[in-house]
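In: Pasting the sequence and the predicted coordinates here, then a few questions.
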Amino acid sequence: MPLHALKARPSAPVPALLVLEDGRTFRGESFGAKGETFGEAVFSTGMSGYQETLTDPSYHRQVVVMTAPHVGNTGMNDEDPESRQIWVAGYVVRDPSRVSSNWRAQRTLDDELAEQGVVGISGIDTRALTRHLRERGAMRVGISTLETDPEKLLAKVTASAEMSGANLSEAVSTPQSYVVPAIGTKRFTVAALDLGIKEMTPQRMAERGIEVHVLPATASIEDVLAVAPDGLFFSNGPGDPAATVGQVELLREALERGLPYFGICFGNQLFGRALGFGTFKLKYGHRGINQPVMDRTTRKVEVTAHNHGFAVDAPLDRDTETPYGLVSVSHVCLNDDVVEGLELRDPEGRLKSFSVQYHPEAAAGPHDAAYLFDRFSELMASSQAGTPAAPATTTTEEQA
């Protein structure tokens, strides 16, 4: 059979049961591996990019509900994964594709989930489930092909771990450091702390002449300084930022040394904590590839990719004095005014460090925020020269 038309495994439907923490129950059919799984139920609004979602380490210990009704149309391949494995704890879809039709497809989504032991459920009303989570908030959930009694499965759900207070970044981080070389002429060296990094992130930096040293989540300030970096980067990742201590202390030590910093997603939350702000859990979070965000430094609105259940508690209407400089909220979500970015400046107004809550690496899409990697390059260049960072400008990539 040609690779562009892979049929799902023919088999008799196996009943599956989904029970939420508040007792809401859905019955469907098994999708992926057989067995039981537990995690935090969240929904993703992306209509494409499911392979990148599945392999995003930020989804560790979460059961992802896809709001798009048809999932699996393009199958799975070996080029698009964002990490070494599927990280979601479970997968919920309404209508899985019976045929994976794409010239790059190498296997079906159902087969890949089964191969990696990911328990899922299909054939349920994902619209009703999503509306329930929007009204009641993200909560624990269980999926089982073994248990048919909702009350018994509910007891297991309420006994499972909660996301609040969970420190998970070390579980998804690289065990050993590695280097992603610059493409073309090397301009800068960056120490990147892997808290659940997506492969496209160092790739975006490498495209701009940055040699990226990816370090484990347990790295010390000595490990960072050992690579003689021009900048420090903290990646996305799973868990509660309030439960993270070591990485916050590392970041504070780097800020004291004046090392330029750029953080994404979890890296934004830890930047906020290092600057003295608190974090809080969102009711149901932002997940998908269609979230509108305003860059307050340029007044441009970007359509962005999100995956976060926590946010930084920083004031939108004023700057904040910190031991490291003056902090302002640089980006804000236009749906709910959640903080989506922070900037740290010196008393003369020069940019020292910044972060965003969303995913400018655009895996999968959109590309509106790719300019932030250029901003990081400009920041490191100005730091080397001892001159103010260049003002925000519209890049060729933005115009495209």
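Out: That came through, no problem.

In: When you work out contacts or count neighbours from here on, use the C-alpha atoms and nothing else.
Out: OK.

In: gap between Arg224 and Ala254?
Out: Not Arg; residue 224 is Val. 9 Å (CA to CA, to the nearest Å).

In: Which residue of those two possesses the greater neighbour count?
Out: Neighbours per residue (other CA atoms under 10 Å) separate Val224 from Ala254, with Val224 holding more: 21 against 18.

In: next up, a second structure to put side by side with the first:
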Amino acid sequence: MTMAALVLEDGRVFRGDAFGAVGATLGEVVFCTGMTGYQETLTDPSYHRQIVVATAPQIGNTGWNDEDDESRRIWVAGYVVRDPARVPSNWRSRRPLDAALAEQGVVGISGLDTRSLTRHIRELGAMRGGVFSGDALADPDVLVERVLASPRMAGADLAGEVTTDANYVIPAAGERRFRVAALDLGIKTNTPRMMAARGIETHVLPVDATIDDVLAVEPDGVFLANGPGDPATAEGPVALTRSVLERRIPLFGICFGHQILGRALGRGTYKLRYGHRGINIPVIDVASGRVAITAQNHGFALEGEPGERFDTPFGAARISHYCPNDGCVEGVRALDVPAFSVQYHPEAAAGPHDAAPLFDEFVGLMEDGRGDGSAEKS
């Protein structure tokens, strides 16, 4: 076995064995509480520049297949597991997890105490770190210096690093009912698939798309995707969102897109202590009191209190959802323009399906928009 070490910016070192590629990687160390769905997690662009710690003790049992990627590549900066499966066992598996990591140059570490590491992050907060193995594993003091010299997540403008290079279209499944312009801030594969099942043709646009680019699609609605980084850096998407709201085009945002809508409505955002990452996080709908178990991946949040009503340049709005674990804002709804967003992932790949009906709610907004006199697209 090749020795490896995870080095945190506070100087704490966790030692283990190399897992995946051998070398060095730097990023923000965060933990994910999902017990399954590691392939979807690793290929989620929202994890760009993060070293992900799996809290489930054994990872890799089902190997790696060719169907479940949520984007074109693995995005995590590094991967940390306790007990990797020695032999994958699943009829869909095409290669072991560590082989997939090695093929894509993702440096990981296994065999360390992930429970102790997770408790450390919960107590002190997400922090910068590095995984080092092979020739990169040198004097710990030098490694700490490398970690301290790496960029912080606060202030990181990352959506441009994960977005599409050019527009592309995902057709509706069957008859097309609606056309949606989706801003790719780090969109996952399952999102257009969920919309396609509802008769939506999705036109995916790069992060630097303008309002003219959006209008050229002649959309029935606009979708703001998930993605990585600090929402305070996303001035372009926020400006675009304001232009969409001015034109009263139905709008739906998730995760990073939720933070973009919130900032467009005049709310601030802030960095959470250690974030929400997993597929088992409860959310309460303020209006109904209903609880949904959701998939989440975010380290920033929108300012506000559950049920709070506030004024915006586009009329009134309300904080619609919150997390009972910490009171974090999980949803916002504009009351005078057709727009809403949630902090979680209704496409849930991987994860529970409690929030899937939000896509139906988006369809309802677009149907109402047509009722106001807009012509159906041919």
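Out: Received it, and whenever you're ready, just let me know what you need. Small disclaimer: the values here were computed from a predicted structure and weren't measured.

In: TM between them?
Out: The TM-score (TM-score structural alignment, normalised by the length of the second structure) is 0.97; 371 aligned residues with a CA RMSD of 0.9 Å.

In: follow-up on the earlier one: overlap of the contact sets of Val224 and Ala254 of the first structure?
Out: Common contacts of Val224 of the first structure and Ala254, defined by CA atoms under 8 Å, 6 or more residues apart in numbering, comprise Leu232.

In: Could you name the specific helix or strand carrying the residue mapped onto Gly227 of the second structure from the first structure?
Out: Using TM-score structural alignment as the criterion, Gly227 of the second structure maps onto Gly237 of the first structure. Using DSSP states H and E, Gly237 of the first structure maps to neither a helix nor a strand.

In: repeat for Val327 of the first structure
Out: strand 325-333.

In: and the most centrally placed residue in the second structure, what does it touch?
Out: Using CA atoms, centre = their mean, the residue of the second structure that lies closest to the mean C-alpha position is Ser46, 3.7 Å off. With contact set as CA under 8 Å, 6+ apart, Ser46 of the second structure has these partners: Trp75, Gly186, Asn226, Gly227, Pro228, Gly229, Asn297, His298.

In: Now do the fourth one against Trp91 of the second structure, distance only.
Out: Look at Gly227 of the second structure and Trp91 of the second structure: by CA to CA, they are 31 Å apart.

In: Same check on the fifth one?
Out: Going from Pro228 of the second structure to Trp91 of the second structure by CA to CA gives 33 Å.

In: cool, and Val214 of the second structure?
Out: 42 Å.

In: can you check Val80 of the second structure too?
Out: 25 Å.

In: neighbour-wise, which of the two wins?
Out: Between Val80 of the second structure and Trp91, counted using other CA under 10 Å, Val80 has the larger neighbour count: 29 against 9.

In: Have a look at how far, on average, the longest helix seen in the second structure is from the first structure.
Out: If you go by DSSP state H, the second structure has its longest helix at helix 357-371. Following the fit onto the first structure, the mean deviation recorded for helix 357-371 of the second structure is 0.4 Å by mean CA distance after the TM-score superposition for the first structure.

In: Show residues contacting that helix.
Out: In contact with helix 357-371 of the second structure (CA under 8 Å, 6+ apart) are residues 178, 194-195, 198, 220-221, 249-252, 338, 346, 376.

In: That helix corresponds to what range in the first structure?
Out: Helix 357-371 of the second structure covers residues 371-385 of the first structure once aligned (TM-score structural alignment).

In: thinking again about what came up before, using a markdown table, lay out the contacts of Ser46 of the second structure together with neighbour count and distance to Val291 of the second structure.
Out: Compiled in a markdown table, the contacts of Ser46 of the second structure are given as follows (neighbours: other CA atoms under 10 Å; distance: CA to CA, whole Å):
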| residue | neighbour count | distance to Val291 of the second structure |
| --- | --- | --- |
| Trp75 | 21 | 31 |
| Gly186 | 29 | 27 |
| Asn226 | 29 | 22 |
| Gly227 | 28 | 25 |
| Pro228 | 28 | 26 |
| Gly229 | 25 | 28 |
| Asn297 | 24 | 18 |
| His298 | 23 | 19 |
